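1. Just a sequence and a predicted model for now, questions to come.
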Amino acid sequence: MLDFTVAIPTYNGANKLPLVLEKLRAQINTENISWEVIVVDNNSSDNTSEIVQDYQSRFSEFVSIKYFFEHQQGAAFARLKAIKEAKSNYIGFLDDDVLPTENWISAAYAFCQTHPQAGAIGGQIHGDFEVELPPEYKEVYPFLSIREHGSKPLLFEPNRLNLPTTASLVISKKAWNESVPDRLTLSGRVGSSMVASEDYELLLYIYKNGWEIWYNPEMESYHKIPAHRLEKDYLLSLSRACGLPTYFLLTINAKNWEKPMLFVRTLLGSSRRIILHLIKYRGRVRKDLIPAFELEFFWGSFLSPFYSFYLFTKNKK
């Protein structure tokens, strides 16, 4: 049994993987930690497997790097594969475009030792943007998996959907196996679909089973964000896609008798936000990105009860 596993789900990430793997090779203060690296190829069509094979000979003899293939498309399936294959209880997930600082593993493992009731631990994720952004773009940061909650550890508030992201996240395998269903309702972005939030779904199941969700500021990483992910059309699609699972996520920890009230509250609350937003910004919604971005999220939230019904009927087939 190892102390720690770093798991990297990737889809056509051959150009990005070397940066992440180099950061892992440069980790410090790991002399007393036994750890491994797992790369889960989520049905890539590029030379991802060759990149991993090349790095297998570069890593230290004390640290192995393993390659696994997951043909079923979707980040949820890739993470499940990593959970099954990991040889440790603590699994640190990194997206293939997230670069950890040199003490990421040691900071993560130390926090796990002092917080045994933590089912999941998120860290600071800073933005590494390809282009310079105006200050008002900070409204968009949380939707780009950027998390900066200060310099002190804190407990997240799952009931308010205040949660970390799996872009850089440590999960207890024990907590996952006890809490998360074999198949999630949300599978992650596949093809042209922008709807994700499968990371929130699994975290809500972990929280529902009595585990804590923590923020550890010592786990720092940088999310590399290319210019095309900051274009208006992409951001507006992302915003609505993030809003669509809202009602479904709220129902995970709700009792059955609470769900009809949540249905009504979600519709009325979203309607109110849309109306107030249109009154506040008037014609600026068409011209300015941030008001348009916010409005798309409100529309997604408004539609989320109906999207939840769609998910239910789809998964019953």
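-> That came through, no problem.
2. hey, let's count contacts and neighbours off CA atoms from now on
-> Noted.
3. which of the residues in stretch 168-188 are buried?
-> 168-173, 175-176, 179-180, 184-188 (16 or more other C-alpha atoms under 10 Å).
4. typo on my end, stretch 125-141
-> Quick answer for stretch 125-141 (16+ other C-alpha under 10 Å): 125, 126, 127, 128, 140.
5. closest to residue 212 among those?
-> residue 125 (19.8 Å; C-alpha to C-alpha).
6. show me the contacts for residue 120.
-> 169, 170, 171, 172, 203, 206, 211, 212, 213, 214 (C-alpha atoms under 8 Å, 6 or more residues apart in numbering).
7. Am I right that it is in a strand?
-> Yes - counting by DSSP: H, G, I helix; E, B strand; the rest coil, residue 120 is located in a strand.
8. and of the buried residues of stretch 168-188, the nearest to residue 239?
-> residue 188 (14.8 Å).
9. pretty sure that closest one contacts residue 196?
-> Yes - with contact defined as C-alpha atoms under 8 Å, residue 188 reaches residue 196; the gap is 4.2 Å.
10. so where do the helices sit in this protein?
-> Applying DSSP state H to the chain gives helices spanning 17-25, 48-56, 75-85, 104-114, 173-179, 198-208, 232-243, 246-252, 259-281, 284-287, 289-316.
11. With distance to residue 152 as extra columns, can I get these in TSV?
-> Output for those, formatted as TSV (distance: least, C-alpha to C-alpha, whole Å):
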stretch	distance to residue 152
helix 17-25	24
helix 48-56	35
helix 75-85	28
helix 104-114	12
helix 173-179	24
helix 198-208	21
helix 232-243	27
helix 246-252	27
helix 259-281	32
helix 284-287	37
helix 289-316	29
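12. Mind checking those for the one nearest to residue 40?
-> Of all the helices of the chain, helix 75-85 comes closest under C-alpha to C-alpha, at 6.0 Å.
13. and here's the other structure:
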Amino acid sequence: MIHARPAGVSVLICTYNGAQRLTPTLEHLARQQVAAGTAWEVILVDNGSTDNSLALGMACWNHNGSPVPLRTFLQPVPGKNNALELAYQEAAYEYMCIVDDDNWLEDNYLQSGFDLLSRQDTIGVLGGSNKGAFEVPPPAWFARVSRIYAVGEPLVFTGTPPQQLTTLGKITQGTPWGAGLFIRHAAWRLLKEANFESLFTGRIGEKQLSAGEDDELCYAVRLIGYELWYEPALRLTHFMTKGRLTTDYVPRIIHSFSQTYSRLSAYRRLVYTPDIDYSKNMSWVKDFAYITLRTFSIKNLVKYIKLRMKGDIEYLLEGQQFYTWFNFIVDYRETRSNYLKVKSMQERARLLSKTSLSNKVADL
């Protein structure tokens, strides 16, 4: 049996060659305004760096007064997800906050998240809003594609019909930003007990930008019965180096998003259309017909051509739908297999939850 963690916040930082980025990130953490009764810690996981990140991170933390313990670990297996798995296992407290090595939390971030999660035990994942900071002035086109950099308010919705959520509340459509994301350890424990296996490795170094693990975690937590919430008062600054502010970098991000679509669609089908049985071929045929009609509509084609002819960088965003259509065909077998795998995990989690509830009732 996996025992519950005590109340508190474990800040999880995974880094690859992040020595230069870590200093301001840790300085902002050291300035956190946390109530005397709120326990917290920092866990720093090195994912195969070659720049002495752990030692430099510890030196920076000591220089800033070591307000709480900072524990360091090495995960030599490449991939952010592998580093996070280790951090989840080592976390001492019930609320975990995933902080990238280029995220600067506002001073009340941890306390605000702790307070809300303590009051609302149905929340499995909690996210906030981000703003950008830049090594060099951002290009003029940045504002039009800022969301692919996880800057601004996330596109999350609530209610029926869905309305964009800009105040504190439950998310019914979409997922919050992965940067600064809180996750309840109980939700993670239930996922692992249900044999959850991520379909992603996460970002690997600087060469492979494949992401999707943040969205996957949100969808998985929702599938096992927890809620996703948005709290705009949770604010952080996402720092970007000049190498990420080029027209060569943007297509790489968009391409990585297109590659994640097929895997995430297994979760989306179970979250948003649970009554449709995708173990049957006809369900996939109908989806393919719908995606084809939407992708190649006259309106979409005209918009894409106009943006492309103008040289507007937004044509890359419009073009993502064509990658998505292509990946639907190429990844069909894998997507169907993933759907069945995720559905089995969800069913195991439901059975575990029922068994746990029955045991609690029997103990009363």
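-> Received it, and whenever you're ready, just let me know what you need. Nothing here was measured: the structure is a model prediction, and the numbers come from that model.
14. In structure 2, spot the strand with the most residues.
-> With DSSP state E setting the assignment, residue counts place strand 227-240 as the longest strand in structure 2.
15. Aligned counterpart of residue 39 of structure 1 in structure 2, please.
-> When structure 2 is aligned by TM-score structural alignment, residue 39 of structure 1 is paired with residue 44.
16. In contact with that match: list those residues for me.
-> Per C-alpha under 8 Å, 6+ apart, neighbours of residue 44 of structure 2: 12, 13, 14, 15, 54, 70, 71, 72, 73, 87.
17. likewise residue 247 of structure 1?
-> Contacts of residue 247 of structure 1 (C-alpha under 8 Å, 6+ apart): 262, 263, 266, 301, 304, 305, 308.
18. one more time with 6 Å
-> 304, 305 (C-alpha atoms under 6 Å, 6 or more residues apart in numbering).
19. In structure 2, what residue corresponds to it?
-> Aligned partner of residue 247 of structure 1 by TM-score structural alignment: residue 262.
20. And for the alignment partner in structure 2 of residue 79 of structure 1, nearest residue in space, chain neighbours not counted?
-> For residue 79 of structure 1, the aligned residue in structure 2 is residue 84 (criterion: TM-score structural alignment). The shortest distance from residue 84 of structure 2 to any non-neighbouring residue, by C-alpha to C-alpha, 6 or more residues apart in numbering, is to residue 14 (6.7 Å).
21. wouldn't that neighbour be in contact with residue 42 here?
-> No - with contact defined as C-alpha atoms under 6 Å, residue 14 of structure 2 does not count as touching residue 42 (10.8 Å).
22. Name the nearest residue to the alignment partner in structure 1 of residue 215 of structure 2, ignoring sequence neighbours.
-> By TM-score structural alignment, residue 215 of structure 2 lines up with residue 200 in structure 1. Once flanking residues are discounted, residue 200 of structure 1 sits nearest to residue 163: 6.9 Å by C-alpha to C-alpha, 6+ apart.
23. Let me know the distance separating the one you found from residue 97 of structure 1.
-> According to C-alpha to C-alpha, to the nearest Å, residue 163 of structure 1 stands 20 Å off from residue 97 of structure 1.
24. for the residue positioned nearest the centre of structure 2, what are its contacts?
-> Nearest to the mean C-alpha position of structure 2, counting by C-alpha atoms, centre = their mean, stands residue 214 at 2.1 Å. Residues counted as contacts of residue 214 of structure 2 (C-alpha under 6 Å, 6+ apart) are residue 178.
25. 10 Å instead?
-> Residue 214 of structure 2 makes contacts with 81, 98, 175, 176, 177, 178, 179, 181, 200, 202, as judged by C-alpha atoms under 10 Å, 6 or more residues apart in numbering.
26. Make sure the third one is actually in contact with residue 154.
-> The one in question is residue 175 of structure 2. Yes - contact criterion C-alpha atoms under 10 Å: residue 175 of structure 2 and residue 154 qualify, at 7.6 Å.
27. Quickly list what's touching both of the two.
-> With C-alpha under 10 Å, 6+ apart as the test, residue 175 of structure 2 and residue 154 both reach 127, 230.
28. Specify, as a residue range, where stretch 164-174 of structure 1 falls in structure 2.
-> Counting by TM-score structural alignment, stretch 164-174 of structure 1 corresponds to 176-186 in structure 2.
29. distance of the residue nearest to residue 130 of structure 1 when sequence neighbours are not counted from residue 44 of structure 1?
-> Nearest residue to residue 130 of structure 1, sequence neighbours excluded (C-alpha to C-alpha, 6+ apart): residue 226, at 5.1 Å. Separation of residue 226 of structure 1 from residue 44 of structure 1 (C-alpha to C-alpha): 20 Å.
30. Which of these two has more residues huddled nearby?
-> More neighbours surround residue 44 than the other of residue 226 of structure 1 and residue 44, with 18 against 13 (other C-alpha atoms under 10 Å).
31. List the contacts of the more buried one.
-> Contacts of residue 44 of structure 1 by C-alpha under 10 Å, 6+ apart are 10, 11, 12, 13, 14, 69, 70, 71, 73.
32. Counting neighbours, what do you get for the nearest residue to residue 303 of structure 1 once chain neighbours are set aside?
-> Of all residues not flanking residue 303 of structure 1 in the chain, residue 244 sits nearest, at 6.2 Å (C-alpha to C-alpha, 6+ apart). Using other C-alpha under 10 Å, residue 244 of structure 1 is surrounded by 26 other residues.
33. How about the one 10 residues further on?
-> Under the neighbour criterion other C-alpha under 10 Å, residue 254 of structure 1 is assigned a count of 13.
34. so it sits right up against residue 262, yeah?
-> Yes - counting by C-alpha under 10 Å, residue 262 is a contact partner of residue 254 of structure 1 at 8.6 Å.
35. Which parts of the stretch 1-150 of structure 2 are strands?
-> Assigned by DSSP state E, counting those that start in this stretch, the stretch 1-150 of structure 2 shows strands spanning 9-15, 40-46, 70-74, 95-98, 103-105, 123-134.
36. from memory residue 188 of structure 2 sits against residue 124, does it?
-> Yes - shown here, residue 188 of structure 2 and residue 124 form a contact pair, counting by C-alpha under 10 Å, at 8.7 Å.
37. hmm, back to that, and the match of residue 215 of structure 2, what is it in contact with?
-> 158, 161, 162, 163, 164, 165, 166, 186, 206, 245, 249.
38. any idea how far the fourth one is from residue 195 of structure 1?
-> Okay, so that is residue 163 of structure 1. Counting by C-alpha to C-alpha, the gap from residue 163 of structure 1 to residue 195 of structure 1 is 17 Å.
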